[in-house]
Structure formats: structure tokens, C-alpha cells
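Asks: using only what follows, build the 3D model:
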Amino acid sequence: MSCIRFNTPAQRAQMKAMAPSMITAEQAAELHPAPEVTDSKIARIRLLASDANPKIRESVASNHHTPVDVFEALANDPDDGVRACVARNEHAPCDVLRMLVQDPSDTVRGFLAINFFIPDDAMSTLSEDDSATVQRLVRWKRELADV
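Replies: Sure, this is the predicted structure:
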């Protein structure tokens, strides 16, 4: 099942007509501020990063508040899904993203290729990747940037 949604012209017109009455992201943030990041939250993140369940580790790898050393450890996780979550996390440090350029998984390198926060040198390496999938994703991202 695809997560891409194609709206009809009528649906787009209806959404456009409703837009003025909708709440903005800024208004929503003011009404419902994010909870403070506390030392206990960081401690929980560290604890969950070593959980036996890779899905739990994926949630840590996707978190915006994951500490650098935890990102580094998760970038070396034996599970491809965990490493893929690090690769697509826009808050992962550049040095951690660079580590993943040589990952054995096409999926990890593919997610890395579409992360808009990947350093230029890492993107250059990915543009020469042996995987046709990774190369297509690199070209796709470049085309998006040119639009």
C-alpha cells in the first residue's frame, strides 16, 4: 500500500476553500506546546536504545532528541530498519550520516540519499553508488531541488 495520495481537482479545490478556516502549524504549537526535554527523557532514550526489540530502537533512531553518542551506536545497529531510521532522521549529526554512506543495505543508503540534511560530500559519494535504486533516488532528489 502506498502512502502517496493523489487528490482529484475537486478535492484540491475543497481543501483550498477550507484553508482559511484551518489552524496554522504555528497556532497549533502555541496551543499545544511540546513538552520540555528533561534529563529523565534523555535517560529513557538511552535505555530504549539498547532494547532487544528493533522496533523500539527504531523509535529512538527516529527521535529528534537522541544524543549524538546514541545516534552513533544506532548507526552501527545490526538491524537494517534501525539504521534506516537514523539515515532518514533530519536531526542526526552529519558525521553519523557520513558513517552510513558505506552501509551494506541499499535501503539505508536510499533513505540517506533522500535526507535533505546529508552533507554534500556524502551525497557526492552516494551519487556514485553501485545500487541502481540509490542512484535513482539521488537523481530524484536533485530533480526536486531544481524545481
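
Asks: C-alpha from now on. contacts and neighbour counts both.
Replies: Will do.

Asks: name the residues that touch the lengthiest helix in the chain?
Replies: Longest helix in the chain by number of residues (criterion: DSSP state H): helix 132-146. Outside helix 132-146, the residues that touch it by CA atoms under 8 Å, 6 or more residues apart in numbering are 106, 109-110, 113-114, 123, 126-129.

Asks: one more to line up against the first:
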Amino acid sequence: MSVRRSSNYTPERIAHASPDERLEAATDPHTPFEILHALAQLPGSHNARVRGAVVAHPSLSVETLVFMADDEETSIRRTVAGHLNTPTDVVNRLAFDVDQSVRTFALSNPNIDPGVLRVCVSDPTVEVAIAKNPETPGDVLVTLAGSARAEVRLLVAKHDNLNDDVFNILVNDSDVKVINALHVP
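Replies: Below you'll find the model as predicted:
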């Protein structure tokens, strides 16, 4: 039984397909969203590769992203956390995931609520992710400008949301790379 472009393939039949057929369906750009959603619901670590292909699919629906945010596999949650179509409430929740890498992807997602960034900025393990987020607000950048890590301060110096307060902090930085990266706000 071939999954690829099969007009009679249903979500019910996908449950009984072979692992290779499931993976083929998950990677086929023509697979309809209802089949992708059925594939996303396959439990167990033996289906993690299929779910990984689903979460990377170009036609993935928001509904399926929301469903996959609770996946048992860290790699799936991490991809959902960084996906630009993931709704803000889901990204916000994933910013507090038990896994550090999931939190990092969520905090670098521009869809995250700025309030979550304000809460998490005090955690030095996620400073880089917050500094890389193009939507990080100026008040959070002010906090990051005081980071002990030059890597973080350098990202802040290059940030598009750099404001006068951040500039005034970093203009006297101990690292010349940070100072050289500054642009006038």
C-alpha cells in the first residue's frame, strides 16, 4: 500500500500503516493536514521519527502544532517552541518547559509575550536566547546589557531594539567588541 498521494488514505488507515509508510506520508509535501494530524497523534518513542517529520512539514496546521506542544519527545517540543506559527500562549507555556533546550527555543521565538521575557531574563541560562529574539523589548535589553557574559552584551549591542538606555550602558563596556558593535539608536 503506497501512502504517497493516495486519495483513499484516511487518518484511520494511517494507524495501521507500516513505519516506512507513515514516514513517507509525514515527509510528502502533498499530505493533507488531517493525515498529518493523525500522524502527530501516534504515541510512543518508536513513532518519534514520524512525529519529527510531521512537525517539520510545510503544511502543518496550527491545531497540530498546539497538539504537538505536549509531545513526550523533547525534540518535538523544541521544534514546536521555535516554530513561527506556534500561537503565543503555547510559546509562553513552552518557555517554562522542563527541558532547557525547549525553553531556549521558546524564548527566542518572536511570538512570545514580552512579559514572559521579563520574567525569564533573570535566568542566566537563557540570556542568549532572549538577546537573539528580534522582539525583545528595550527594558529587557537594559537588563541584558548588565550581563556578566560578553556574548550576551554583544548580542544586545547589535539588537535592532537598542535604545538610549542600553547604548549608555554598553558604550563603556569592558569588551571592545561590544563597544564596536554599538549603533546609535
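
Asks: ok so, going back, among the contacts of helix 132-146 of structure 1, which ones are buried?
Replies: Burial by neighbour count, 16 or more other CA atoms under 10 Å: within the contacts of helix 132-146 of structure 1 this picks out 106, 109-110, 113-114, 123, 126-127, 129.

Asks: for structure 2, which segments count as helices?
Replies: Along structure 2, counting by DSSP H, helices occupy 11-14, 19-27, 33-40, 48-55, 62-68, 74-82, 88-94, 100-107, 114-120, 127-132, 138-145, 150-158, 164-170, 176-181.

Asks: quick check, central residue of structure 2?
Replies: Note on structure 2: the residue nearest the mean C-alpha position is G82, at 1.1 Å, using CA atoms, centre = their mean.

Asks: that residue -> structure 1?
Replies: Counting by TM-score structural alignment, G82 of structure 2 lines up with R88 in structure 1.

Asks: and for M68 of structure 2?
Replies: M68 of structure 2 maps onto L74 in structure 1, by TM-score structural alignment.

Asks: and the closest residue to N76 of structure 1 other than its chain neighbours, how many neighbours?
Replies: Counting by CA to CA, 6 or more residues apart in numbering, the nearest residue to N76 of structure 1 once its immediate chain neighbours are dropped is R83, at 7.1 Å. The local packing of R83 of structure 1 (other CA atoms under 10 Å) involves 31 other residues.

Asks: structure 2: which residue goes with M15 of structure 1?
Replies: Aligned by TM-score structural alignment, M15 of structure 1 pairs with nothing in structure 2.

Asks: separation between the counterpart of D99 of structure 2 in structure 1 and D77 of structure 1?
Replies: By TM-score structural alignment, D99 of structure 2 lines up with S105 in structure 1. Note on S105 of structure 1: its distance to D77 of structure 1, by CA to CA, to the nearest Å, is 12 Å.

Asks: among the two, which residue is more densely surrounded?
Replies: Per other CA under 10 Å, whichever of S105 of structure 1 and D77 has more neighbours is D77, with 19 against 16.

Asks: right, and that one touches V86 too?
Replies: No: counting by CA atoms under 8 Å, D77 of structure 1 does not reach V86; the two are 9.9 Å apart.
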